[in-house]
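Chemist: My questions concern the predicted model and sequence given below.
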Amino acid sequence: MSFMQHLKSSWYQKRLLRPELNGMFEPPVENQWVAIDCEMSGLNAKKNHLLSIAAIHINGSVIDTGQGLHLICRPPVMPTKDTIIIHGLRPIDVENGLSYEQMLAKLLPFIGNRPIVGFCPQLDISFLNPLVKAYMGTYLPNPVIDIRTLYNRYSGNRTQGIPDQSSHLSAICQQLKLPDMAAHDAYNDAIMTAMAFLLLK
């Protein structure tokens, strides 16, 4: 952890409202990460809502799919037919989901102090952070790793004939010869993200 990251973490920790989550501010253990992926009703965190989130531990070179989380949330506004086509979550799927507080009570201890790995994780975190702040008084303190950055470094920013390929998780997995699982499913996307990360890190 850099000096600036330490200062940021200390600032967040002073504002923590839930002492049971104090461990999130400890320095991360070497070779431990958590891959996350979210499904939302849209891409605007100010207008749209979180629908589901998956999180999977990466321990060394092992993706611990057996102990992963896949949490369906109950949003304040039900999904519309226009967005159901994208994420596949219908009102009947989410109306009995977890409240955001119930979801965070499971998710945050699972994330712990692990660096967060994601595909465009800044978008996921833009939806999570307002909920996290309301729940525990502070934003997520974890370092964040975007596999797009790792892939661009790996490929030397060459598109290899695929326009803007780093903007699609499936395109990255195809170039890395990884299995292409069903897209727009949070759990499958988290697994694909974890696999790509282990090859690129």
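Modeler: Nice, thanks for sending it over. On a predicted model such as this, the values are computed, not experimentally measured, just so you know. Residues are numbered from 1 along each chain as shown.
Chemist: rest of the way, CA atoms for contacts and neighbours
Modeler: Will do.
Chemist: show me the contacts for the residue nearest the centre of the chain.
Modeler: Nearest to the mean C-alpha position of the chain, counting by C-alpha atoms, centre = their mean, stands Ile36 at 2.8 Å. Neighbouring residues of Ile36 by C-alpha atoms under 8 Å, 6 or more residues apart in numbering: Ile53, Ala54, Ala55, Ile56, Ile116, Val117, Gly118, Pro121, Ala186, Ala190, Thr193.
Chemist: Work out for me the element it sits within.
Modeler: strand 32-40 (DSSP states H and E).
Chemist: quick one: that strand to chain centroid distance?
Modeler: For strand 32-40, the separation from the chain centroid amounts to 3 Å (computed by C-alpha atoms, centre = their mean, to the nearest Å).
Chemist: gap between the two ends of stretch 38-47?
Modeler: Start to finish, the residues bounding stretch 38-47 are 16 Å apart (C-alpha to C-alpha, to the nearest Å).
Chemist: Apart from its chain neighbours, what residue comes closest to Ile63?
Modeler: His57 (6.1 Å; C-alpha to C-alpha, 6 or more residues apart in numbering).
Chemist: Quick check: that neighbour is in a strand.
Modeler: Yes. Under DSSP: H, G, I helix; E, B strand; the rest coil, His57 falls within a strand.
Chemist: Against that first model, consider the following:
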Amino acid sequence: MNTPLSSLNLWQKLKREWLIYHLGDASFRFMFDPAPANEWVALDCETTGLNTRTDEIISIGAVRIVGNRIMTSERLELLVRPERGISPESVRVHRLRERDVAQGLPIDEAMKQLMRFIGSRPLVGYFLQFDVSMLNRAIWPILGQGLPQPKIEVSSLYYDYKYKQLDRIRHLDNDDIDLRFDTMMRDLDLPQREAHDALNDAVMAALAFIKLRQLRIA
């Protein structure tokens, strides 16, 4: 008789095989391989806005993490050419103008480069759900599905750390924890780069991830 754990493992195996079978481009099957031990990819996207259904990706930054090291020599920086224009409001956030991305990659080529860079490594990021939603919309026409890798949200790791830290002192209300990116970086005593640059944000998310893993182990 199967134990709950063995049943879960069987379900995960069947799901994996089902996803591979329905993979739109079999050349990306490697994303379902076992991930390299103690390796992750931190990533971030800059977009024309915050609507995951209509806005577009205009830049992607990603960096590999191996153990407690950020492999800045193994980074990915891509500019992506949008099909529509970039609003003045979004330019004020990320400082990317239409002429800056005019020679960027078509979105499908950018997604292929990103998927090859990620491989089967788990993904790390801040507000990662937004980035993954934007990426999956662009990846779906290629794969017929979204990114299969596990996703790790650094703000969730930070929340857990702060909750345990502060709850020892007093009763803690959920609203007492400030999850803003700059607050988190300052509290963790980590260097900050200029924000709203895809690679900078990916590197800062990687720094926070490594620090929070160390604090959890300590």
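Modeler: Now that the structure is in, tell me what you want to look at. None of the values given here were measured: they were computed from a predicted structure.
Chemist: if we can go back for a sec, translate the residue nearest to Ile63 of structure 1 into the numbering of structure 2.
Modeler: By TM-score structural alignment, His57 of structure 1 lines up with Arg64 in structure 2.
Chemist: so how many other residues sit close to the counterpart of Ser120 of structure 2 in structure 1?
Modeler: Using TM-score structural alignment, the equivalent of Ser120 of structure 2 in structure 1 is Asn113. The criterion is other C-alpha atoms under 10 Å. On that basis, Asn113 of structure 1 has 24 neighbouring residues.
Chemist: do Lys106 of structure 1 as well
Modeler: Neighbours around Lys106 of structure 1, by other C-alpha under 10 Å: 12.
Chemist: how close does it get to Gly112 of structure 1?
Modeler: Counting by C-alpha to C-alpha, the gap from Lys106 of structure 1 to Gly112 of structure 1 is 11 Å.
Chemist: so who does the residue nearest to Ser120 of structure 2 when sequence neighbours are not counted touch?
Modeler: In this structure, Ser120 of structure 2 finds its nearest non-sequential neighbour in Met31, 4.2 Å apart by C-alpha to C-alpha, 6+ apart. Going by C-alpha under 8 Å, 6+ apart, Met31 of structure 2 touches Met115, Ile118, Gly119, Ser120, Arg121, Pro148, Gln149.
Chemist: Are any of those buried, and if so which?
Modeler: The neighbour count (16 or more other C-alpha atoms under 10 Å) marks Ile118, Gly119, Ser120, Arg121, Pro148, Gln149 as buried among the contacts of Met31 of structure 2.
Chemist: which residue in structure 1 lines up with Leu143 of structure 2?
Modeler: Using TM-score structural alignment, Leu143 of structure 2 pairs with Met136 in structure 1.
Chemist: Now do the contacts for that match.
Modeler: Leu16, Leu17, Arg18.
Chemist: of all those residues, which comes closest to Tyr151 of structure 1?
Modeler: Nearest to Tyr151 of structure 1 out of the contacts of Met136 of structure 1 is Leu16 (C-alpha to C-alpha; 34.6 Å).
Chemist: contacting residues around the nearest residue to Leu215 of structure 2 once chain neighbours are set aside?
Modeler: Spatial nearest neighbour of Leu215 of structure 2, excluding adjacent residues (C-alpha to C-alpha, 6+ apart): Tyr161 at 7.9 Å. Residues in contact with Tyr161 of structure 2 (C-alpha under 8 Å, 6+ apart) are Leu212, Leu215, Arg216.
Chemist: Assess the claim that Glu39 of structure 1 and Asn188 are in contact.
Modeler: No. Using C-alpha atoms under 8 Å as the test, Glu39 of structure 1 is too far from Asn188 to be in contact (11.4 Å).
Chemist: neighbour-wise, which of the two wins?
Modeler: Neighbour count, other C-alpha under 10 Å: between Glu39 of structure 1 and Asn188, Glu39 has more, with 25 against 17.
Chemist: counterpart of the more buried one in structure 2?
Modeler: Under TM-score structural alignment, Glu39 of structure 1 pairs with Glu46 in structure 2.
Chemist: Ok, Tyr151 of structure 1 next?
Modeler: Using TM-score structural alignment, Tyr151 of structure 1 lines up with Tyr158 in structure 2.
Chemist: If we ignore the residues flanking it in sequence, what's nearest its match?
Modeler: Using C-alpha to C-alpha, 6+ apart, the closest residue to Tyr158 of structure 2 is Leu212 (6.8 Å).
Chemist: Next, that neighbour: secondary structure please.
Modeler: Per three-state DSSP, Leu212 of structure 2 ends up helix.
Chemist: Tell me who's in contact with the counterpart of Asp189 of structure 2 in structure 1.
Modeler: The alignment partner of Asp189 of structure 2 in structure 1, by TM-score structural alignment, is Lys177. Residues near Lys177 of structure 1 by C-alpha under 8 Å, 6+ apart: none.
Chemist: From Asp164 of structure 1, how far off is Lys177 of structure 1?
Modeler: 18 Å.
Chemist: With Asn48 of structure 1 instead?
Modeler: In terms of C-alpha to C-alpha, Asn48 of structure 1 sits 26 Å off from Asp164 of structure 1.
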